[in-house]
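Engineer: Next comes the sequence, and after it the predicted model I'd like to discuss.
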Amino acid sequence: MHQPHAEPRRSIYYRYQVFDAWLPPPSAPLQQAGVVIAGAGPIGLVTALALAQQGVPSVVLEAERQVSEGSRAIVFTRRSMEILQQVGVAERVERNGLAWRFGNSVYRGQRVFRMEAPHSDDDRFFPMTNLQQQYLEEYLVDACRAEPLIGLRWGNQVTGLTQDGQGVRIEIDTPAGPYTLAADWLVAADGARSPIRTQLGLKLEGASYEGRFVIADIRVDLPLPTERLAFFDPPWNPGNTILMHREPHGIWRLDYQLPPGETPEQALHPDSLRARIDAQLAMIGHPGIAWELDWSSVYSARALTLPDYVHGRVLFTGDAAHLLPIFGVRGANTGFQDAQALAWRLALVARGVAPAHLLASYTQERVGAAREIIDEAGKSTRFMAPPTRGFRLLRDAVLSLSLSQPFVRPLYHWRTSRPHEYTHSPLNSAGDDNALFTAGPAHGAPPCNVRLGPDQFLLDHLGHGFTLLCATAAAALPEALQAEVAAARERGLPLRVIAVGAPQSVAGADLSLADADGHLRARHGLRAGGAYLLRPDQHVCARWMTLDAHRLRAALQQAVGQAATPTTPNPGA
């Protein structure tokens, strides 16, 4: 019988809660479920919440009985905050996290590069927010426990599975013994070591780098702002790199690279940790300062992905699908985009509104995103931890030149995680006016957020289904367009209509935004009669200079995998 750890994890700043294990009724060895999610980490929980918002219940299986140990993912990008806003926890993250936008690279005691992430009055969230993963998981667990469509089963470990064209039979062990769960779909959000990936015999593709890093979270009082700090070739760790981040509750994260040949056991020995952390604090001007260790771990930089995230009725997401270097805060932030992209498709398929082959576009988009990220992250990783003598010579030349030559300093940029643009998605409309626009987000991009008031933004109103954003000054949308919207809803498509530009309410629209200064329309390149169609994950799948009912119907069919004939992306995209 599976016996997960029942004592609260140790932490000097976070109080762990041990949840009751879910135990199967003795009279029901076989249970039924529509969607099962393996893993109650941030990605699995976001997937469950996004499914529930579209009316699809799920069962979440978690082998442990408490949230994850250690701070782990701590930096969440603006796009991740927008996704967390969709599932209802961004306010708590923003209230308790630390917002920032600057990063500093230091070489031989001199700041040689200062990164400044863009931020405007139209952005609700800062470019980055620091918060320990335990808190994020707590907020997501609270949201899931308040959602009647989500069943959280703590202490339930997946031990095996079989599948056919109709579903998946999942073998699960608990403190009370095993049971079997028959599901229509299984979402594997079970992390970097993914037992489900192993059970299916799947292999990740890409590169693993030899360099190892220690993560150490310490409580220490440092009079420094919330900005990323990167130290290259420091005297106490020659040839290597150290990163520092401020976290809430007086905690600082240190990541430092290990010399070749040092084992994780050697690196995590208390004497080794103390000597190196003391050396780093002394180097930044605080010798002998008191500090206390909360958590430490060792990791290697890896840039790997499955070539396909859909395997029959098993769907992979987050670290179960790919392993990405932490440089550029790519791990959890990429996983949130996976969860968002998967959930709306799976919801439509599970409800019978869209064909199962819609899920093929999930793997096409997100594997493409992972490969692009791996290319970018590889550049950052090779700079942070040069894998060969040649790369080290090149990196060291950049370091030396940066002391006197400003033109090389942007090479320090860590290429921060960003929202992927699905420019060539098969779900993009082939018959729209994408190529005619001179402004605004194009095919596959997320929309521009726009401030509408003191505490009101465009993305606040997008909801969880498709959004049709129409520019009009008329009192009503055309009758044919209203009829097509009604027909789409009859087919089960969640579709919200927002009219922009009319001083009064617009008949046929769910919401009317006056946009008196025209700022929203200008940012999207919209004129009267124009429109955008946004998918449930907020990415653009069509935009028109003029919209009619026929074009809307064609775009919706394309976006849910029901196009009459195969189409190719607009060459002007």
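Structural biologist: In hand now; what should we look at? Computed from a predicted structure; not experimentally measured. Numbers count the residues shown, from 1 in each chain.
Engineer: going forward, measure contacts between C-alpha atoms and count neighbours the same way
Structural biologist: Will do.
Engineer: Give me the secondary structure label for the residue nearest the centre of the chain.
Structural biologist: Residue closest to the mean C-alpha point of the chain, counted by C-alpha atoms, centre = their mean, is Phe336 at 2.2 Å. What DSSP: H, G, I helix; E, B strand; the rest coil gives for Phe336 is helix.
Engineer: wait, it sits on Ser80?
Structural biologist: Yes: checked against C-alpha atoms under 8 Å, the pair Phe336 and Ser80 is within contact range at 6.4 Å.
Engineer: returning to that earlier point: just list the residues touching the closest residue to the residue nearest to the centre of the chain other than its chain neighbours, thanks.
Structural biologist: Nearest residue to Phe336, sequence neighbours excluded (C-alpha to C-alpha, 6 or more residues apart in numbering): Ile43, at 5.9 Å. Residues in contact with Ile43 (C-alpha atoms under 8 Å, 6 or more residues apart in numbering) are 189, 317-318, 332, 335-336, 339.
Engineer: doesn't Tyr135 fall inside a strand?
Structural biologist: No: Tyr135 is assigned helix when assessed by three-state DSSP, not a strand.
Engineer: which residues does the residue nearest to the centre of the chain contact?
Structural biologist: Contacts of Phe336 by C-alpha under 8 Å, 6+ apart are 42-43, 46, 80, 83, 318.
Engineer: How many residues are close by the residue lying closest to Gln199 once chain neighbours are set aside?
Structural biologist: Spatial nearest neighbour of Gln199, excluding adjacent residues (C-alpha to C-alpha, 6+ apart): Gly160 at 7.0 Å. By other C-alpha atoms under 10 Å, the residues close to Gly160 number 15.
Engineer: next one: the longest helix belonging to the chain to chain centre, how far?
Structural biologist: Determined from DSSP state H, the single longest helix within the chain is helix 359-384. Averaging C-alpha positions (C-alpha atoms, centre = their mean, to the nearest Å) puts helix 359-384 13 Å from its chain's average.
Engineer: let's bring in a second one:
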Amino acid sequence: MSRPFKPYPFEPRRYPAEPPPLVDGRDPTARAVAIVGGGPVGMTLALALARQGVRSVLIEADDSVCTGSRAICISRRSLEIFKRLGVVDGFLQKGLAWTGGRSFYRDAEVFRFAMHQDDEQSLPPMINIAQYQIEQLLLDEIERHADLIEVRWQTRVSGIEQRPAGGATLTLRTGDATDAAGVTGMSWTMDAAWVVACDGGRSTIRDLLGLKLTGTTYEGRYVIVDIELDSKRATERLAYFDPPSNPGSTVLVHKQPDNVWRIDYQLRDDEDPDAAIEPGNVMPRVQSLLDSMGETGAWSPIWITIYKANALTLERYRHGAVLFAGDAAHLVPIFGVRGANSGIDDADNLGWKLGCVINGIASPDLLDSYSDERVYAARENLSYGMKSTEFMAPPTFAFDLMRTAVLGLAERHAAVRPLINPRQTHAIAYRQSPLNHAGGETDAFRHGPAPGTVLPECRLLKLTDDGASIDIHLTDLLGPCFTALRFVAERAGDDASESTNESTSESANDATWQQLQHTLAGKRIPFNTVSIVANDARRTGRPDAIDRSGRLHEMLDAQPGTVYLIRPDGHVLARWRDGNAAAVQRALLATLKI
């Protein structure tokens, strides 16, 4: 249910319904990947595949990017993914960065939180940006890759059949015109080696395969209102519990680009949801909220809809040649902004693995790890999301009693304030991943990111050709490939013979890494090595990065000889206290199952 009013300050491009050239109602071109659903998850996956030279076709039911109020917060982890895809600049230019928020109980502030942010970070912890803007930024990049990504607009899936020999056949309908027999759209079929369902919470692919989401559905409902309001208020997450403007309810407020504000407020149990979104019931509540916030400017409604919290997931995300991602695979409560962000992480995880399989450098068994890792991540996200939901919209009298007690005590008792924490989304560590490579040395580390963990960010230096140094970040050194971070020794001592011996040994070591690079290139395995020194003053040659402050060495518990092997999605695959090219090669071949 929704009510549109004044249009958003955004005019989407409209695309025609055009099936590909057909032969007897069939697309004669066999597709490597068909992605069903052209939202943020499907678009991210298409771009991730394109970075590996893999062609895909996006099947989208609408004729443009989305309308209405949907996802509005993009996390640092998602921004890191967009950075590797080459699209992050548009997000940083358009989005509103924020680092924390405040919670109020009635008239009093009872909690203030701040997400991790320091000088080492290259990206903000969170930005606010509307989903239609997210999709437009991704679509702009997709159109720059038209040779690898094909988009079929106004096209719906009506059937799917998996073939015994592998792959699947999709039955599709393009266009909204109805013929004399009452059939809507032109019907045609397409063969694809792999089908990825990114078609949202009401997934057609999921229904056609007879699959069900399992978990918890909460009875509480929230009205979502987007308004236009010109305000100089800072960008932060605001939460109001039992506010005078809406007694007995919970209200969330987020500032968005272009003077759009998102307001979510909880309905009482006795309120009819159909009546709740009538303008006559919504407008007074919004006005009362703005009055209590001290916002006196003129405002206009843009969009009204209603939302029900779900914490649901499929048990597996791979079913033969069909894989599931985003809301088609799991539905996460909005509290903690895990919905779109977890879906973008799905696409990042699946993108490199599916690309390796299609390029013939990995066994299809690698895709089982996608399901293992992302189901684990979904359950982690659902656990945090359910805790937030039970606080934001208590499902029982006992939860409500507990929340009231916490809020009442929080103003004067700091010890209970963490219970109000909204638990914002964060990168999930795949602690039990079948891909984690122990290497026999991981226990030698005192600390640092273990296999399965996302690599932390750190500021580094890079030498230019003229000998100057420029600031870079660790994530600048990562691409859509496996990356070996080599912590290289500086030249110690001034003794000529010692220097000569070290130089000879170092040159031999460099040669083995160059040979590995050559060997993996011959196998078409995307791989790069990055050499890092703590101090370049006496180093022969040119390292890729300089950890002048020593912070990265400390964060990773690294010393000369340490090697970290990073996956294309930024997770640590393996680490060695004293690593070498042969160990890295063994780990890579084991990961790719070849």
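Structural biologist: Sure thing, it's come through. On a predicted model such as this, the values are computed, not experimentally measured, just so you know.
Engineer: tm score of chain vs chain?
Structural biologist: Laid over one another, the chains give 0.93 as their TM-score (TM-score structural alignment, normalised by the length of structure 1), with 552 aligned residues with a C-alpha RMSD of 2.0 Å.
Engineer: Helix or strand for the aligned partner of the residue nearest to Phe336 of structure 1 in structure 2, just tell me which one.
Structural biologist: Counting by TM-score structural alignment, Ile43 of structure 1 lines up with Val41 in structure 2. Val41 of structure 2 belongs to helix 40-50 when assigned by DSSP states H and E.
Engineer: Where does the longest helix of structure 1 end up in structure 2?
Structural biologist: Going by TM-score structural alignment: helix 359-384 of structure 1 matches residues 367-392.
Engineer: Quick one: average offset of that stretch versus structure 1, please.
Structural biologist: By mean C-alpha distance after the TM-score superposition for structure 1, the fitted stretch 367-392 of structure 2 averages 0.7 Å away from its aligned residues in structure 1.
Engineer: What are the buried residues along that stretch?
Structural biologist: By neighbour count with 16 or more other C-alpha atoms under 10 Å, stretch 367-392 of structure 2 contains the buried residues 367-379, 381-382, 384-392.
Engineer: Figure out how far stretch 99-119 of structure 1 is from the centre of its chain.
Structural biologist: That offset, for stretch 99-119 of structure 1, works out to 24 Å (C-alpha atoms, centre = their mean).
Engineer: so it aligns onto which residues of structure 2?
Structural biologist: Using TM-score structural alignment, stretch 99-119 of structure 1 pairs with 97-117 in structure 2.
Engineer: Outside of the matching stretch itself, list whatever touches it.
Structural biologist: 124-128, 235-244, 407-408, 410-411, 417-418, 420-421.
Engineer: Which PyMOL command selects the buried ones in these?
Structural biologist: A single PyMOL command selects the buried members of the contacts of stretch 97-117 of structure 2 (16+ other C-alpha under 10 Å):
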select buried, resi 124+125+126+127+128+235+236+237+238+239+240+241+242+243+407+408+410+411+417+420+421
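Engineer: The contacts of stretch 97-117 of structure 2 in helices, which ones?
Structural biologist: 407-408, 410.
Engineer: What's Ala438 of structure 2 aligned with over in structure 1?
Structural biologist: By TM-score structural alignment, Ala438 of structure 2 lines up with Ala430.
Engineer: Same question for Gly550 of structure 2.
Structural biologist: Under TM-score structural alignment, Gly550 of structure 2 pairs with Gly518 in structure 1.
Engineer: pretty sure that match is touching His524, no?
Structural biologist: No: look at Gly518 of structure 1 against His524 with C-alpha under 8 Å: they stay out of range, at 10.2 Å.
Engineer: how about the nearest residue to Val18 of structure 1, chain neighbours excluded?
Structural biologist: Distances taken as C-alpha to C-alpha, 6+ apart place Gln66 nearest to Val18 of structure 1, at 5.0 Å, with adjacent residues excluded.
Engineer: Please confirm that that neighbour is located within a helix.
Structural biologist: No: counting by three-state DSSP, one finds Gln66 of structure 1 to be coil, located in no helix.
Engineer: Now do the contacts for it.
Structural biologist: With C-alpha under 8 Å, 6+ apart, Gln66 of structure 1 has these contacts: 8, 16-19, 154.
Engineer: still contacting in structure 2, which of these?
Structural biologist: With both residues aligned by TM-score structural alignment, their matches' C-alpha atoms under 8 Å, the contacts of the contacts of Gln66 of structure 1 that structure 2 also has are 16-19, 154.
Engineer: Perfect, I'm done here.
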